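> 3D model of this:
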Amino acid sequence: MQNKNKTVVKSLTILNLFRIHSRLTLNEIIHLTEIPKTSAHRMIGSLSEMGFLTKDSDGYYSLGLLFLEFGHLVAERMDLRKIAKPHMEALRDEVNEAVNLTMRDGDEAVYLEKVDTDHPVRLFTKVGRRSPLYTGACSRIILAYTDEKEQEAYLQNMELKSFGTKTIVDKDVLMDILRQSRLNGFAISYSELENSTVSIAAPIFNLSGQVIGGLSVAGPELRFSKERITELVKKVKQTANNISKELGYNKQLM
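A predicted model of the protein is given here:
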């Protein structure tokens, strides 16, 4: 473990050089970091293979395009949270239920933001919480709008486990629900992550028309009658659409 940590530290030392220098040769990197030539050569090779560094025809190294991708992801997540927050607060004030914002991170959804209700009986969800994409409306709505081939690959490699009394663990049933959610424009879950709870979620899209998040209203099942669910679906979908528009999404152009 110690050796791995040292390797990571040395690799980051190399990458940090490019915060100041736009281009460096192998010898310049060795001189600036004082890392032995053999180790430096091995680390630079690994960083290049993974896309963190790129080498030009003159033998100079610079940061790879992977950092551009990371930069876009960080900016997108910050923008989504900032833009969504006022809409979430307005929805919370209107329906007096907790409102959650999720975003995909690998095979999971991470909760980026939450605005809570003042109800004494409520659903507690922390920012930073993670859940599998297949369970819970606010996670599953992201999966529903993911490319079908990617969905299939995800489900082939994922073992479906129960978290609540009604977690969906049958892959055929799950695929049907994903298709129906995409057709309806929303997802709903009952007791999937927490027992006796309901969550209603709609997708959020970016400028390119890609799903980048989910917005949900969630709370104890006792407050979610069929009549109220119908009304909440409309409000959640409208709020998610408003956020998408502010992010630059235009359905008519897609």
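> could you use CA atoms for every contact and neighbour count after this?
Will do.
> from Val198, how far out is Lys226?
Lys226 is 11 Å from Val198, where distance means CA to CA, to the nearest Å.
> higher neighbour count, the two?
Val198 (25 against 9; other CA atoms under 10 Å).
> give me the secondary structure label for that one.
strand (DSSP: H, G, I helix; E, B strand; the rest coil).
> what's the closest non-adjacent residue to it?
Nearest non-adjacent residue to Val198, counting by CA to CA, 6 or more residues apart in numbering: Tyr190, 4.7 Å away.
> now do Ala218
Here the nearest residue to Ala218 in space, its sequence neighbours aside, is Ser199; by CA to CA, 6+ apart that works out to 4.2 Å.
> now the other sequence, so there's something to compare against:
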Amino acid sequence: MESVSKQQAPTQRSDAAEASETGGVRSVQRAMDILSLLTETRPVVSIREIVEATGLAKTTVIRLVQTLEQAGLLWATDKGYTAGPGLWRWAHLAKRAWELPPETQQIMRDLAARQRETVNLYVARDIYRVCVAQQESPQPLRHVVQVGDELPMWAGASSKVLLRDATPALLTRVARSSPYGESHVDTLRGWVDAVLTTGYATSAGEREAGLSAVAVPVTGRSVAVVAALSLSGPTIRFTDDRIAEFVDDLKRVAARMSERGFDHPLATV
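All right, here's what the predicted structure looks like:
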């Protein structure tokens, strides 16, 4: 027993030091970086591509890839490595946990069909907002983000809505993450006050030039904001009259979603 303790101690100290320096375990982060290289447009990656993308030594990449392969998270092919069967099981679990109920999805589809703009549903994750559901606009020129994408909270109509109940400490942290620094907190407070007064938020070119959005809160049983429902698209189509129409429709849909109850891993009710 004594010899085991002596062998484990350096490893424990190393892990703690590594975590304190990086905010997480470095080897785990490196493994996640490798998995994140896999996309719909790049379903297979080679060792050389991983080395070039991560900047890691080839020997380190090989060790990490072998570990991921043993865990079933990567699968070796003639052209390189692709997603392994272990991820398939996790994908099914994630789908069950994250996918919205069919009736809620139908409400969003109907909204996109009526207003002909992209419908997004965001929830807050610390200083980010995560897109948890989307219905694309039927128009050729449209705004689309991927479900699961994390966007910053320092700008955008949905961010303003999600920050409605934010603490001063969170507003400060969001401001510090912005290109404007901590002075941006005054702007954030102004946005929050506006949402409290009007019940909705708008944005035009705040994060992407030529992109506008309108968002309203989806609330839980405690009337706290649990999600932001938005319509987004090219700024040229977001005229004052259309924005007023969007707000009315969004509020009606959000009220229905709030009445039905909004259950999601990132939403606190």
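> just the TM-score for the two chains, thanks.
The TM-score (TM-score structural alignment, normalised by the length of structure 1) is 0.61; 176 aligned residues with a CA RMSD of 3.2 Å.
> ok, back up a step: what lines up with the residue nearest to Val198 of structure 1 in structure 2?
The criterion is TM-score structural alignment: under it, Tyr190 of structure 1 has Ala204 as its aligned partner in structure 2.
> in contact with its match, which residues?
The contact partners of Ala204 of structure 2, by CA atoms under 8 Å, 6 or more residues apart in numbering, come to Gly156, Gly210, Leu211, Ser212, Ala213, Thr235.
> look up how far Lys6 of structure 1 lies from the aligned partner of Asn120 of structure 2 in structure 1.
Asn120 of structure 2 maps onto Asn100 in structure 1, with residues paired by TM-score structural alignment. Between Asn100 of structure 1 and Lys6 of structure 1 the distance, using CA to CA, works out to 39 Å.
> what does Val233 of structure 1 give?
Distance check for Val233 of structure 1 against Lys6 of structure 1: by CA to CA, it reads 51 Å.
> coming back round to it: tell me which of Asn100 and Lys6 of structure 1 has more neighbours.
Taking Asn100 of structure 1 and Lys6 together and counting by other CA under 10 Å, Asn100 has the greater number of neighbours (27 against 11).
> thinking again about what came up before, can you count the residues close to the corresponding residue of structure 2 for the residue nearest to Ala218 of structure 1?
The equivalent of Ser199 of structure 1 in structure 2 is Ala213 (alignment by TM-score structural alignment). The number of residues packed around Ala213 of structure 2, counting by other CA under 10 Å, is 27.
> test my guess that Ala213 of structure 2 contacts Gly233.
Yes - in this structure Ala213 of structure 2 lies within contact range of Gly233 using CA atoms under 8 Å: 6.5 Å.
> for the helix or strand encompassing Leu12 of structure 1, name the packing helices and strands.
When secondary structure is defined by DSSP states H and E, Leu12 of structure 1 falls within helix 2-17. The elements that helix 2-17 of structure 1 packs onto, with contact taken as 3 or more CA pairs under 8 Å, 6 or more residues apart in numbering; DSSP states H and E, are helix 26-33, helix 37-49.
> tell me which of those lies nearest to Ser131 of structure 1.
helix 37-49 (30.4 Å; CA to CA).
> give the aligned range of that closest one in structure 2.
On the basis of TM-score structural alignment, helix 37-49 of structure 1 is assigned to no residues in structure 2.
> where does the equivalent of Trp191 of structure 2 over in structure 1 land in three-state SS?
In structure 1, the residue paired with Trp191 of structure 2 according to TM-score structural alignment is Ile177. Going by three-state DSSP, the secondary structure assigned to Ile177 of structure 1 is helix.
> compile the contacts of Ala204 of structure 2 into a markdown table and extend it with columns for distance to Ile34 of structure 2.
Shown next, in a markdown table, are the contacts of Ala204 of structure 2 (distance: CA to CA, whole Å):
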| residue | distance to Ile34 of structure 2 |
| --- | --- |
| Gly156 | 30 |
| Gly210 | 33 |
| Leu211 | 32 |
| Ser212 | 34 |
| Ala213 | 34 |
| Thr235 | 37 |
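> from these, which single one is nearest Glu136 of structure 2?
Ala213 (13.6 Å).
> related to what we said a few turns ago, isn't there a helix covering the match of Asn120 of structure 2?
No - counting by three-state DSSP, Asn100 of structure 1 falls outside a helix, being strand.
> I'd assumed Leu215 was in contact with it.
Yes - the pair Asn100 of structure 1 and Leu215 qualifies as a contact (CA under 8 Å) at a distance of 5.7 Å.
> list residues touching both of the two?
By CA under 8 Å, 6+ apart, the residues touching both Asn100 of structure 1 and Leu215 are Cys138.
> and the helices in the stretch 151-269 of structure 2?
With DSSP state H, counting those that start in this stretch, the ranges of helices along the stretch 151-269 of structure 2 come out as 157-162, 168-176, 185-198, 240-260.
> deepest-packed of those, please.
When the helices of the stretch 151-269 of structure 2 are scored by mean count of other CA atoms under 10 Å, the highest mean neighbour count falls to helix 157-162 (a mean of 29).
> who are the packing partners of that helix?
With contacts defined as 3+ CA pairs under 8 Å, 6+ apart, the secondary structure elements packing on helix 157-162 of structure 2 are strand 118-125, helix 185-198, strand 201-204, strand 211-219, strand 225-234.
> between these, which one is nearest to Thr59 of structure 2?
Closest approach to Thr59 of structure 2 among these is made by strand 118-125 (35.3 Å; CA to CA).
> and that closest one, how far from structure 1 on average?
Mean deviation of strand 118-125 of structure 2 relative to structure 1 after superposition (mean CA distance after the TM-score superposition for structure 1): 0.5 Å.
> would you map the strands across the stretch 51-200 of structure 2?
For the stretch 51-200 of structure 2, the strands defined by DSSP state E, counting those that start in this stretch cover 74-77, 80-83, 118-125, 128-135, 150-152.
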